[in-house]
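>>> Provided below are the primary sequence and the corresponding predicted coordinates.
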Amino acid sequence: MLTFEYSPWYIGLCLVAGLLVAWVQYSARAPWPAATNRLLFALRALLIGLLAFLLLGPGLRLIRKFFEKPVVVVAVDNSRSVALATSDSLRTALVGELQNLQQELEDAGWQVAFSTLNKTTATPDSLRFDAVRSDIAGMLRRIINSYQGANLGALVVVSDGIFNSGFAPDALPVYTPVYTVGVGDTIPRKDLSIIEVRHNKTVYQGNRFPLEVLIRNEGMGPAVARVGVYRDGILLADKPLDITPGSRLLSERFELTADKSGKHRYEVRLQPVAGEATLVNNRTGFYIDVIEGKQKILLAADVPTPDVKALRLALEAREQFEVEVKINQSVNPNDYQLLILVQVPSRKMFSSKIKPLLNSRTARLIVAGTDTDLQALRQVGLLSINNVTGKPDKVTGVMNNNFSDFRLDHNLEELLAGSPPVYVPFGDVQLAPDDKVLLWQQVGSVPTRNPLIWFNSGEPRLGVWLGNGYWRWRLNEYARFGETTRFDELVTKTAMYLAARPDKRQFRVYPLKDQYEEGESIVFVAELYNEIYEPLYGIPVNLTIVNDSLQRQYTFTPVEGNRQFAVEDLPAGLYRFSATANIQGKQHRVSGQLAVDNPEIEETDLTADFITLRKLSAASGGAFFTADKLPELTRVLTQRQAPAIIHTREKEALLLQLPWALVALLLLATAEWLIRKSSGGY
């Protein structure tokens, strides 16, 4: 299709211009025959006319059409539960049927793609039923997002319907027909399985800690089996378990002692009982980190206040803290990792017993309210407020989004939104250059630049909670939410931050988490600093990971903007790692521990859930089939009308820019010149 920059009516003028120039050139008497003169006249007219036509800027619009075939994605649940509930021959037959499905659909004009729980793309030949979790909804959501805007004609989900991660797949809104294929057995088999072990992830050396084992009974009994708890392969305790018919959920509780520090693997084993369908789910393992000592925290005040009790309750909710409350008593500050001074020193009763606390080199949290002697705090350099009046101010808190020294997992803004105000001394707070504000004061609905809670990370660390009446926040949260999680986390994270010892090492390598699941990428972070603690980059780091049966070595180089390194495919186990680097001619070495856990949740339930699969198909307009009916599914899909999508692509180009236009002009000019030359002209 031709397009023009100017009106196409000018084409006639181009023809006239070509004829006019040719007539001027060849109207006179010529030395060659008349037939040659007429040929030369035509060539010159064409040349000039074509050149004038090209100067009009004509363009060529090319429209290209191509067809996008409909796509059917086969999502295969390759979890361990499928492998445990089906035989090798059944899985081999299933793979063969999926290959036939692919071939027949492709012959019918479909594109066929495969996906699994842990792989975006797969093939029938590459299927390995080894996924440790079944997140069917997550797999479907990933596929839908990947094919957004594409011609996705149908989804085929091959699964046992069991999901133990994410949410129910039939709750996912899907606007593409989903055809489900059920594998496995829906009839519960006689079996005993450990479904959960409730335990603390962290305990303190010397403490006793509880451990509760939950066991599902599917038609077993009467019988007696022993349940044992092992640490690093050594039996710690065992008890008899009475198995009675009709008791579907059984439990056994243990009290253990954490006598060895470090990270340890614990295992619960259930003695096999005759008639069980499988013994794989009769044992499960987990890791517990045993820490050598608690952090001692002193809560000191001249007089008892509700804030003291609220802070104590929040701190005692965490096992890692050992809290002592001292009211107007002499103490040695060096016996503690953190001093919390509530309304100390008091304007009403200044006690000499608290002077050592003000001048201590131990980390401190100052809770300074309307009864605090601010002048005394100013003299020792702990708090500076100008233009103080005797009248208190009622304020609430508003988050400082730039604070990043620690992260609050729960939504603190929910707590702040409806909490009653605290009473703060009225005046202008003077912050030090390196102070970091967590909460700003808000008067009514107006935020201010006066801080409410802030920290200084110098030596020793210092935190300030300005005001009194924080106990009302805790009561208000319980009244609104039935819990005190948000307030308690604010208190405990403050204490953890202040009591933490600063790390002055020039070389640090650590995993982002202490415990990973099998199949996860294990991410390490490397930090390198010079003598004045400026970050360094471009220095190679050698990392070694070992356990009793494996050793791997890696080398990576942190660069600015990326100090992380990922390790893949570590099997389950407890690992030790060490890293070395040469910083300014000096060799540095760090070491640590990490655990890779096999969650073993796939083994706890092997009864297929076809009801969920039927709901998923019905909600999306698809249909449900059992594995032996896969040929029928193939017939349904091949007969289904799923038209291809027609896409068009347009491209425009000026004729003057096309090579053939220039070639045509050159041929006309050359032909005219050759004929004139051969006829004796110039």
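It's in.
>>> every contact and neighbour count from this point should use C-alpha atoms.
Fine.
>>> buried residues, the lengthiest helix in the chain. List them.
For the chain, the helix that runs over the most residues, judged by DSSP state H, is helix 34-55. By neighbour count with 16 or more other CA atoms under 10 Å, helix 34-55 contains the buried residues 37, 40-54.
>>> other residues contacting that helix?
Outside helix 34-55, the residues that touch it by CA atoms under 8 Å, 6 or more residues apart in numbering are 11, 14-23, 25-26, 30, 655-656, 665, 668-669, 671-672, 675-676.
>>> let's see 7 Å
11, 14-15, 17-19, 21-22, 26, 655-656, 665, 668-669, 672 (CA atoms under 7 Å, 6 or more residues apart in numbering).
>>> what do you get for stretch 534-545?
Here stretch 534-545 has contacts from 528-530, 551-560, 575-581, using CA under 7 Å, 6+ apart.
>>> check which residues of the next helix or strand after the longest helix of the chain are buried.
Per DSSP states H and E, the first helix or strand lying C-terminal to helix 34-55 is strand 59-68. Neighbour-count burial for strand 59-68, with 16+ other CA under 10 Å as criterion, is recorded at G59.
>>> here comes the other one, which I'd like you to weigh against the first:
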Amino acid sequence: MQTETLIYIVLAGIVALIIAGFQYYKKKKGMSKLNMLFSFLRFISVFSILLLLINPRFDQISLSVEKPNLVIAVDNSSSISYLKQNKQAIDFIEVLKINENLSSKFNLEFYRFGESIKTLDSLTFSEKQTNIYNAFSQLNQIYKQTISPTLLITDGNQTYGNDYQFSSSSYNQPIYPVILGDTITYSDLKIEQLNVNKYAYLKNKFPVEAILVYNGSENLSTNFIVTKENSVVYSQNLNFSQTNNSKVINFSLPANIVGVGNFKANLVPFENEKNIVNNTKNFAVEVINQKTKIAVVSDFPHPDLGALKKSIEGNEQRSVSFLNSKEIINQINDFQLVILYQPNDSFNVISEYLDSQNKNKLVIIGAKTDLDFINQNNPFYDIEITNQLEDYQAVLNVNYSPFLIDDINFESFPPLKSVYGSVIFSVPFQTILNKTKNGISINEPLLATMDVNNRREAVLFGENIWKWRSQSYLNSKSFNQFDDFIGKLIQYLASNQQKSRLNIEYESFYNGSSNVIIKAEFFDKNYVFDTREKLFITVIDKISKEQKTLPLILRNNNYQIDLSSLPASEYAFTIKATNENLSKSGNFQILEYNVEQQFLSADVTKLNQLATNSGGSTYLIENTENLVNTLLNDNRYQPIQKSSKNTIPLIDWKYLLAIMAISLGLEWFLRKYNGLI
């Protein structure tokens, strides 16, 4: 409390005393016991009123004790049950939950992880992927500012993600791995990896690379065999030893039939081999009979050109060639689609030819584009010429109907440099991306498509799309989302198929360890995305003839369903709209492969390294008796006493009002009782 406030309080007491004395002493010329009581009550009332006017503030200090957290993260992947450690893991969790000493010292926080990390409600040990690094990344967001030693209950086998043994560099908490699984190293043959393209071209050969690994000390001989429909298409004899323990085999297989070809690679196991699941891998290749060739025409280099090539050729069915405005003229008929990058007067011949032949094209407009040339040679739209440039960001138009588009967080992408001015279209068009400025849409297209007289054209009103590809990688740690977006645009432009009110998106084959997602989108008769429709999918197993009908769920701007629970087999499916006579069909295959079954034992080396780097220690699940004592006796994990100061004004103290009311009421009652009123 400030000195000035104390002086005011003292003065208030003096003033209250003077008023009370003047009322009952000076007027009565004496001080009886009754007058002394009246003076005291009047003093209390006046002093309370003056205190409320001064309203002093008091600091209230409260103390609290904050316990450290004990984070328990349990591996919920199927490798735990495959190694027969699920019961031991569940029993150990129960032991931790009922330990009163741990509960009194720590806040116990339980999680389970596989492909992602979640709060522990139950353990199924059925997840198909393990990403331990991602688990630490997510926990770091939660416990970055606290003391939180972590128990990692796992076999240490990770199927994808960054190497977790160095996670301690970002996750600054002691880690105590509790090892599930056998720590003995067994002799084992396995197919470490198969590298093969998704697509091949009819009458060609496609390359296959197999990486084979042997863990053991004995010399042995075996065969590597590749079969298709029970016919051997490739075989090779191999010899392994302790020093010669890996082989890389490169070979080619013929692509003779259009469609999906299914192959099985098998490394013949040796006698008494404990794990033969990892000796076999299935793979599939889709054979197609043509390749889409795309020409990117530009008279100057730009980073956008390389980004377009990378994105387009992410699909092996497509190839990109760079040509200038003169070279393209004699080769135009070799390409199914032409991309004109920032055209100018030198593009006059190629532009006239594309128009005369009614060819599809993509036009990209930027700072070096000749807008006069665009307006004179393009019949579909006219650009206002202001000789000014502006930076615009993008927002997705969810009602775009010609093909299915996922929102890849366009709003987070850097702005494109675009011409400042409005665009007037003379033909029907649909906007994929709208321009935004400072997060506000200005109702001008940034990317639009037109479909006129069996001719498709798209125009992008901005350059520096290479920055979008880079930002997409920063957002998702992969170029796939952006490349898929560009791929869908190219596929639309390279085809002249009529647009449909029901569009579906799926893969021809799925690995058994990946999610089987099928997407669809439905439009009303005006080609506006319709969220009221109900879509159902009927899936038929071609081998067992089992049939299922399931609803698709509306998510963002499409309908989708996850069929990951289906067993490995070949399937046919049909998606139907409930209220319209519309349907689409397709076929896909789920390849039999469970990466979690490829492990024979726990990865003790990495878990030991993780514990050492973080300042923790490792324990076997059979020998965890000392773990609790270690945690309880470690001086790093002590409760922290925290104090908090809260400043409270006197006017909030309700008892002062009660004192005023009681003193005034009691004074009035006594005066009335004694006939003084």
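Yes, it's here. The shown structure was predicted, so the numbers you read here are calculated from the model rather than taken from an experiment.
>>> going by neighbour count, which of the contacts of stretch 534-545 of structure 1 are buried?
528-529, 556-558, 575, 577-581.
>>> figure out how far stretch 175-182 of structure 1 is from the centre of its chain.
28 Å (CA atoms, centre = their mean, to the nearest Å).
>>> which residues in structure 2 does stretch 618-633 of structure 1 match up with?
With TM-score structural alignment applied, stretch 618-633 of structure 1 matches the range 612-627 in structure 2.
>>> check contacts around the closest residue to P303 of structure 2 other than its chain neighbours.
Closest residue to P303 of structure 2 apart from its sequence neighbours, by CA to CA, 6 or more residues apart in numbering: W466 at 6.2 Å. Contact analysis of W466 of structure 2 by CA under 7 Å, 6+ apart lists 303-304, 307.
>>> next: N197 of structure 2.
Counting by CA under 7 Å, 6+ apart, N197 of structure 2 has contacts V285.
>>> ok, the equivalent of it over in structure 1 to Y266 of structure 1 distance?
Using TM-score structural alignment, the partner of N197 of structure 2 in structure 1 is N200. Per CA to CA, to the nearest Å, N200 of structure 1 is found 12 Å from Y266 of structure 1.
>>> and the longest helix of structure 1, how far from structure 2 on average?
In the superposition with structure 2, the average deviation recorded for helix 34-55 of structure 1 is 1.7 Å (mean CA distance after the TM-score superposition for structure 1).
>>> now the strands for the stretch 151-300 of structure 1?
Along the stretch 151-300 of structure 1, counting by DSSP state E, counting those that start in this stretch, strands occupy 152-159, 178-182, 191-198, 202-204, 208-218, 223-231, 234-243, 249-257, 262-270, 283-291, 295-301.
>>> of the contacts of W466 of structure 2, which is the nearest to S643 of structure 2?
A307 (55.8 Å; CA to CA).
>>> now that closest one, nearest residue through space, not along the chain?
W466 (5.2 Å).
>>> gap between the one you found and L323 of structure 2?
Between W466 of structure 2 and L323 of structure 2 the computed distance is 19 Å (CA to CA).
>>> what does P649 of structure 2 give?
On the measure of CA to CA, P649 of structure 2 and L323 of structure 2 end up 78 Å apart.
>>> just to revisit the earlier point, which residue numbers in structure 2 does the longest helix of structure 1 align to?
The alignment places helix 34-55 of structure 1 over residues 32-53 of structure 2 (TM-score structural alignment).
>>> please apply the same query to stretch 132-140 of structure 1.
Aligned using TM-score structural alignment, stretch 132-140 of structure 1 spans residues 128-136 in structure 2.
>>> quick one: buried residues of that stretch?
128-136.
>>> distance between the ends of that stretch?
19 Å.
>>> quick one: contacts of it?
77-78, 113-117, 158-164, 167, 171, 513, 594, 596.
>>> what's the answer for stretch 499-517 of structure 1, then?
Stretch 499-517 of structure 1 is contacted from outside by 337-338, 363, 522-530, 533, 579, 588, 590, 594-599, using CA under 7 Å, 6+ apart.
>>> what's the answer for stretch 163-174 of structure 2, then?
With CA under 7 Å, 6+ apart, stretch 163-174 of structure 2 has contacts from 132-133, 136, 140, 148-150, 606-607, 609-610, 613-616.
>>> just the buried ones from the residues you listed, in ChimeraX syntax?
Of the contacts of stretch 163-174 of structure 2, the buried ones go into a single ChimeraX selection, burial set by 16+ other CA under 10 Å:
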select :132,133,136,140,148,149,150,606,607,609,610,613,614,616
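>>> picking up where we left off before, gap between the two ends of the match of stretch 618-633 of structure 1?
Across stretch 612-627 of structure 2, first to last residue, CA to CA, it's 15 Å.
>>> so what's the residue mapped onto Y160 of structure 2 from structure 1 up against?
Using TM-score structural alignment, the equivalent of Y160 of structure 2 in structure 1 is S165. The contact partners of S165 of structure 1, by CA under 7 Å, 6+ apart, come to 133-135.
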